[in-house]
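Chemist: sequence first, predicted coordinates after that:
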Amino acid sequence: MTSHAPRGRRSMAMLRLAAGARSYRQRARAAGIHLPALGRRPRPDVLLISCTDPRLHPAFIIGSLPGEVFELRTPGGFVPREPDTADARVLTEALRTPTIKDAVILGHSHCPEMSADGPDSLEARHDHVTLQLAALRSLPDTETAMAGPRRLRLHGWYHDLETGTTTAYLPGTGIFAPV
């Protein structure tokens, strides 16, 4: 079905999306988004790697505006390791973006990718975040960005979908504490 389908044939989901698209300018203005500025080159200061799970809404969770965060969403929030993939190219571009000073791995509760790998315990989900931090740290572009003048900082966060709370990994302690 095309976007030009008669109204009677559109699904409720598509009607909701169309209404959202029509109200975008009004909602953007209310949120303080200056639309003409979006036409300029973005200058994100954060790289955020998270899961593709549609229940996870990173920009909403962290309250970011368009252009502030370079987002990479992969199944399970896995750091891409194969160099010739689209995700790896996106990650390379982000790591080479000079304005990015912080990189965040954002894990979450009830992740289908984590459940597929075994027990879905809080400890396993926290371990997943720290493993992805280690994978990110091991990439040559990350090492360069961490050692260079911008001193890229890495962060591991975990979001609980049911409670809406987000915790941050405290390196060297093994503890996740509220952000």
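Modeler: Structure's in. What do you need? Numbers count the residues shown, from 1 in each chain.
Chemist: contacts and neighbour counts: CA atoms only from here.
Modeler: Noted.
Chemist: so which bits of stretch 140-151 are buried?
Modeler: Under the neighbour-count criterion of 16 or more other C-alpha atoms under 10 Å, stretch 140-151 has Asp141, Thr142, Thr144, Ala145, Met146 buried.
Chemist: what about versus this one:
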Amino acid sequence: MHHARRHPGMLPETRRRQLAAGQQPVALFIGCSDSRVVPSQITGAEPGKLFELRTAGNVVPTYTPDSASSEMATIEYAVIVLGVPEIIVCGHSHCGAVTALSAAGRGLEQLPAMRTWLGTDGMPGVEQGPEDPSVRTESKRHLRAQLDTLRSYPFIRERIDAGQLRLHGWFYEIDTGLVSACPHDDVEEFLPL
């Protein structure tokens, strides 16, 4: 008879039963697929607290409800069905997707799906070929653009206007471990969390 092996970090049985009964996450966390960006380490959240969406470059697609987009479906489910009160979009330093965007897609010749996902027109107002390998400035600009895209989703805009939902932009620095927050106005400087 085969017995399943217990994972060393397994939760207590009572907590597993609670999680099996349903989920009530406190936030939707939209982050990059980059393996160095680990939402539970950044937030300290336990299982069941974050509804996660990981995409290449933490890209939020333009709202087109008739398209078959798992990203839009995940956002829709988190907001409409689960009723998350917070959405966090987390960008990060040293992001390969943002590097490709700021270089107008150079280096993506062998990655047609990635090229389509990111677009290859470059980022508005970003000089081609950033000299800073951490691409902090470009990544923060990219993060603001994703927040703007989210605000354009009708069901998100309605809930923000009704005071039922808040959007947050976070920026994680891989080399320092620091997390800063995007201000809600036109202030350029991100503030430490």
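Modeler: Alright, I've got the coordinates. In this text the structure is predicted, and so the values were computed from the model without any measurement.
Chemist: got a TM-score for the two of them?
Modeler: Here the TM-score for the pair of chains, by TM-score structural alignment, normalised by the length of the first structure, is 0.79; 156 aligned residues with a C-alpha RMSD of 2.1 Å.
Chemist: so what's the equivalent of Asp45 of the first structure over in the second structure up against?
Modeler: In the second structure, the residue equivalent to Asp45 of the first structure is Val26, according to TM-score structural alignment. Val26 of the second structure makes contacts with Lys49, Leu50, Phe51, Val84, Pro85, Glu86, as judged by C-alpha atoms under 8 Å, 6 or more residues apart in numbering.
Chemist: can you list contacts of stretch 57-64 of the first structure?
Modeler: Contacts of stretch 57-64 of the first structure (C-alpha under 8 Å, 6+ apart): Ser50, Leu65.
Chemist: the second structure: matching residues for that stretch?
Modeler: Mapped onto the second structure using TM-score structural alignment, stretch 57-64 of the first structure spans residues 38-45.
Chemist: can you show me the strands along the first structure?
Modeler: Ranges of strands in the first structure, per DSSP state E, are 46-51, 69-74, 102-108, 153-159, 166-170, 175-178.
Chemist: Ala86 of the first structure pairs with which position in the second structure?
Modeler: Residue correspondence to the second structure (TM-score structural alignment): Ala86 of the first structure is matched to Ser70.
Chemist: ok, that match - contacts?
Modeler: Counting by C-alpha under 8 Å, 6+ apart, Ser70 of the second structure touches no other residue.
Chemist: do you know how far it is from Leu53 of the second structure?
Modeler: 9 Å (C-alpha to C-alpha, to the nearest Å).
Chemist: what do you get for Arg6 of the second structure?
Modeler: Counting by C-alpha to C-alpha, the separation of Arg6 of the second structure from Leu53 of the second structure is 27 Å.
Chemist: more neighbours, the two?
Modeler: Leu53 (21 against 8; other C-alpha atoms under 10 Å).
Chemist: the more buried one and Thr74 touch, don't they?
Modeler: Yes - with contact defined as C-alpha atoms under 8 Å, Leu53 of the second structure counts as touching Thr74 (7.0 Å).
Chemist: distance check, the match of Ala86 of the first structure against Ser93 of the second structure.
Modeler: Distance from Ser70 of the second structure to Ser93 of the second structure, counting by C-alpha to C-alpha: 25 Å.
Chemist: Pro65 of the second structure too?
Modeler: Distance of Pro65 of the second structure to Ser93 of the second structure, computed by C-alpha to C-alpha: 31 Å.
Chemist: give me the aligned partner of Ser93 of the second structure over in the first structure.
Modeler: Using TM-score structural alignment, the partner of Ser93 of the second structure in the first structure is Ser109.
Chemist: give the contact list for the nearest residue to that match once chain neighbours are set aside.
Modeler: In space, and not counting its chain neighbours, Ser109 of the first structure is closest to Asp160: 5.0 Å by C-alpha to C-alpha, 6 or more residues apart in numbering. By C-alpha under 8 Å, 6+ apart, the contact set of Asp160 of the first structure is His108, Ser109, Thr166.
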